[in-house]
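**Student:** Dropping a prediction and its sequence here:
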Amino acid sequence: MAFESLASRLQSAFDKLRGRGKIDEQAVNEAMREVRLALLEADVNFKVVKDFVARVKERAIGQEVLKSLTPGQMVIKVVNEELTELMGGNVAKIAVAAKPPTVVMMVGLQGAGKTTTTGKLAKYLQKQNRKPLLVAGDIYRPAAIKQLQVLGEQVKAPVFTLGDQVSPVEIARQAIEHAKENHLDYVLIDTAGRLHIDEALMDELKQVREVAKPDEILLVVDAMTGQDAVNVAESFNQQLELTGVILTKLDGDTRGGAALSVKAVTGQPIKFAGMGEKLDSLEPFHPDRMASRILGMGDVLSLIEKAQEAVDTEKAKEMEKQMRQGEFTFDMFLDSMQQMRKLGPLEDILGMMPGMNKMKDLKVDEKQLGRVEAIVTSMTLKERANPDLLNASRRKRIAAGSGTSVQEVNRFIKQFEEMKKMMKQFSGMADKMQKKSKKKGFGLPFMGKSAGNLPLKERGPGFPFNFKPPFK
């Protein structure tokens, strides 16, 4: 999970302050010592750490904090604001040229994920109703052109190539003309990389820049390389005058050194973050949301945005209607699980919920979720609609079909029966709540805007209902 080790260290340091009714300069200094060590262990640039701690300490020892009613929380608020500022403050949006097409040069070292990220960026732009052109400008790496063509097919975006015998400069020039003729919005030039920074690489990139006159020069760097990623960013920025950075593999970076250092060192914002292997896993980088996640406050806005993109609202409305009528089938359960899995790895989703990353032992067993899904899909349509049909011989067949044991099938069916009972109780309670709502003004539990006003016992069930998820 992104920033896992850093988040754990920082939250541990602030837990000592959070409950105090009063803090003094010594308490702040002790907390800042822990913060300094946590950031250095996370491979954050030493100068960045020094400046960050100095700014936080200056504000935290100020009268506004020490005389507040909850000084511990005020210190955390200061750290949250400074972390947000450190990573760029506001969201840095991708450029839009006054006259199309907008030209974007993708640069970086070999192995950082530049070509894949170019495909992901095309997918992102399509969601914004843009028409991108992918340009195969890497003529040196074997199969680079073919890789981009495959990505183009996957995202249904055109790919411009002149083969590997034409210079990248000429490819860039003709690609831009092609985009103009075909009324395409963006030109994404995938340039060559090297295993290290050298003069030949930079000279070629400068020549492409002169011809293409890009609106954006985005550096793609592997977040997991930590301080090395920052050094690479600094070198590229000195030579090419970058406009932004894309961090790949941020979902696997438990330290966070690159994300916390790159803006301060280069002066250029992080515009996107790669949060997975799928082509739709490139996300705009939100400094404020990332700071909240690091400090254990969650990232509810990103979670809502993911849900809006992934969840089938019509199907959700139909399921809500059936649940109100007390209906609950295996198909409904399967739909709920599949809708949730569209949001991404469940461990990452849980990490966006406030306070969840404090639960160090909380792990989602994705394999077990797959086994549950296999059990349901091994049932016939009639069995899914009517669980009463599931006698011993049918359960044995389902176990064989799903690659599970009869005991696992029995255990799941028992849990499902408990859920079904709860659905019936929920149905009766919903009717009562509906009648009360006319008098007291609150809606159905977990169905209306004001469900949060209901006592916990009266609230409706959320996914996965009463099913105990396979955490370990």
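**Tutor:** Now that the structure is in, tell me what you want to look at.
**Student:** drop to CA atoms for contacts and neighbour counts, all remaining ones
**Tutor:** Fine.
**Student:** in the stretch 351-472 of the chain, which spans are strands?
**Tutor:** If you assign secondary structure with DSSP state E, counting those that start in this stretch, the stretch 351-472 of the chain ends up with no strands.
**Student:** also this one, for the comparison:
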Amino acid sequence: MFEGLSNSLQKALGKLKSKGKLTDEDVQAAMREVRLALLAADVNVKVVKDFVERVRERSIGQEVQKSLTPGQQVVKIVHDELTALMGGEEARLNMAPKPPTVVMLAGLQGAGKTTTAAKLALSFRKHGHRPMLVAADVYRPAAITQLQVLGKQIDIPVFDMGTHEDPVRIAKAGMAESERLGADVVIIDTAGRLHVDDALMDELSRIGQAVSPNELLLVVDAMTGQDAVHVAQTFHERLTLTGVILTKLDGDTRGGAALTVRAVTGCPIKFGGTGEKIEPLEVFHPDRLASRILGMGDVMSLIERAQETVDMEQAEEMQKKLLSAQFTLDDFRAMFQQVRNMGPLDQIMKMIPGANQLKGLENVNLDDKRFQRIDAIISSMSKEERADPNVMNASRRRRVANGSGVTVREVNQVLNQYEQTRQMMKKFGGGMGKKLGLRGARKALKSMGNGMGDLAELGGSDTQLADIGTGLAGGGSETRRRHKKKKKR
């Protein structure tokens, strides 16, 4: 998502960065390209016009004229305006002062409501809540069965009364069941239609009156572009929504819905969903998304993902081994697995500041097959060779290549990657976040990728991310704490 918009905006603004002084003509030319980029991304015409005008006015104002780097200041203005366009800051859920908190999901058929309900329940449980799902979609074939399967998969209770009961009665009965089970969050999956109609709105309105939801969230398919914004506007006018969840953000979408829905409806985007895999929804951070669009990376999300997925005990053990020069190929392989657990590697790459500008990474396919070859190479080595790669002479390398079904060149690449990672991790092994702080972490992450292009052929670009599992995991909490403190000031 946003790849086309991101490339166009970075190209337009990149021309300004190199200029020591900006003229009105420079700003006007850049704004024309920004306008075209936003329109091509399917952003609402009126929103584009207002956005470009705000950026233009600020770019020719005193804050840029007095800046030592006017081009960079304009980029900052665009970043600030993009952030404001998407809501400014994270929009938190409204929790009931007395449980249970009731969350009602609405939307058109096919937007991913049922899957999103399960993902949302998982997000609540991740933060210590006891969620329950209510199947109130009695019209779509297998909708109730789908929710039951998802609930069983993530071990969260699902309440249903079959397909012949009124959805309002099901919602009321679900509330009563939540008290019996001791659930403190009730998520109601309602029916959708292929289009907005009076019958759908009337039913949703009656369910809302019956259960008085703390959150009425509209689930919108980001792939539908401006049509998604029109749907959100119609639902908001009839039901008074409290927020929006954008699904399929990892799809081939131009991003217009994410950039427009807040400006047109006034409803904050609270979560973003990707893929069909049942995992917690990502909280929507406008400032972080704006940074990704402009190629600035997203260090905070990278740190948070590392903290959630990295085995802390294993990371600390790796640090000790690195500092005592005992880091082996078995540890190297385990580190790969830690990074893989953080999610799709192309997404991780986009979080690293400047990674999009690295040569050799434009068309790199970071898939699991590459890691499987690395794993096969290491597995073909003896225990002695994995513990001390220095013993790997030419004949041993040929034997490992034959045993793993690869070339000697690929075996050499893995050994070179191991040595480079060992040296780099020894440098940052004491806890990169603690030592360097957020700014230093950004610099380290950026420099970490400078050699990725040469290693991309075997997936080696991702070994450079390995210190996320040790340095960032060790210092991430401190880095995030200082970042929050700075924002408050």
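**Tutor:** All right, it came through fine. Keep in mind it's a predicted model, so treat the numbers as computed, not measured.
**Student:** can you tell me which helix in the second structure is longest?
**Tutor:** Looking across the second structure with DSSP state H, the single longest helix is helix 408-428.
**Student:** how far out from the middle of the chain is it?
**Tutor:** Distance of helix 408-428 of the second structure from the chain centroid (Cα atoms, centre = their mean, to the nearest Å) equals 29 Å.
**Student:** can you count the residues close to Gln425 of the first structure?
**Tutor:** Applying other Cα atoms under 10 Å, we find 13 residues neighbouring Gln425 of the first structure.
**Student:** before we move on, what about Gln238 of the first structure?
**Tutor:** 10.
**Student:** How about Ser395 of the second structure?
**Tutor:** 10.
**Student:** sorry, back to before: elements contacting the longest helix of the second structure?
**Tutor:** Helices and strands touching helix 408-428 of the second structure, as assessed by 3 or more Cα pairs under 8 Å, 6 or more residues apart in numbering; DSSP states H and E, comprise helix 312-323, helix 394-404.
**Student:** Specify the residue positioned farthest from the middle of the second structure.
**Tutor:** Largest separation from the mean C-alpha position in the second structure: Ser395, at 45.0 Å (Cα atoms, centre = their mean).
**Student:** The spatially closest residue to Val158 of the second structure that is not a sequence neighbour sits in which helix or strand?
**Tutor:** Closest residue to Val158 of the second structure apart from its sequence neighbours, by Cα to Cα, 6 or more residues apart in numbering: Leu133 at 4.6 Å. Assignment of secondary structure by DSSP states H and E places Leu133 of the second structure within strand 131-135.
**Student:** hmm, who's touching that strand?
**Tutor:** Outside strand 131-135 of the second structure, the residues within contact range by Cα atoms under 8 Å, 6 or more residues apart in numbering are 117-118, 121, 124-125, 143-144, 147, 151, 156-160, 170-171, 174, 178, 183-190.
**Student:** what's the answer for stretch 181-198 of the first structure, then?
**Tutor:** Applying Cα under 8 Å, 6+ apart, the contact partners of stretch 181-198 of the first structure are 100-111, 114-115, 118, 122, 130-141, 168, 172, 175-176, 179, 201, 205, 232.
**Student:** matching residues in the second structure for it?
**Tutor:** Mapped onto the second structure using TM-score structural alignment, stretch 181-198 of the first structure covers residues 180-197.
**Student:** Quick one: end-to-end distance for the matching stretch.
**Tutor:** Between the opening and closing residues of stretch 180-197 of the second structure lies a distance of 35 Å (Cα to Cα, to the nearest Å).
**Student:** what about Val103 of the second structure, is that helix, strand or coil?
**Tutor:** Each residue gets one of three states, and Val103 of the second structure gets strand by DSSP: H, G, I helix; E, B strand; the rest coil.
**Student:** Glu276 of the second structure should be in a helix, yeah?
**Tutor:** No - the assignment for Glu276 of the second structure, made by three-state DSSP, is coil rather than a helix.
**Student:** Name the nearest residue to the residue nearest to the spatial centre of the first structure, ignoring sequence neighbours.
**Tutor:** Nearest residue to the geometric centre of the first structure (Cα atoms, centre = their mean): Met275, 5.0 Å. Nearest residue to Met275 of the first structure in three dimensions, chain neighbours excluded: Asp251, at 4.7 Å (Cα to Cα, 6+ apart).
**Student:** That'll do, ta.
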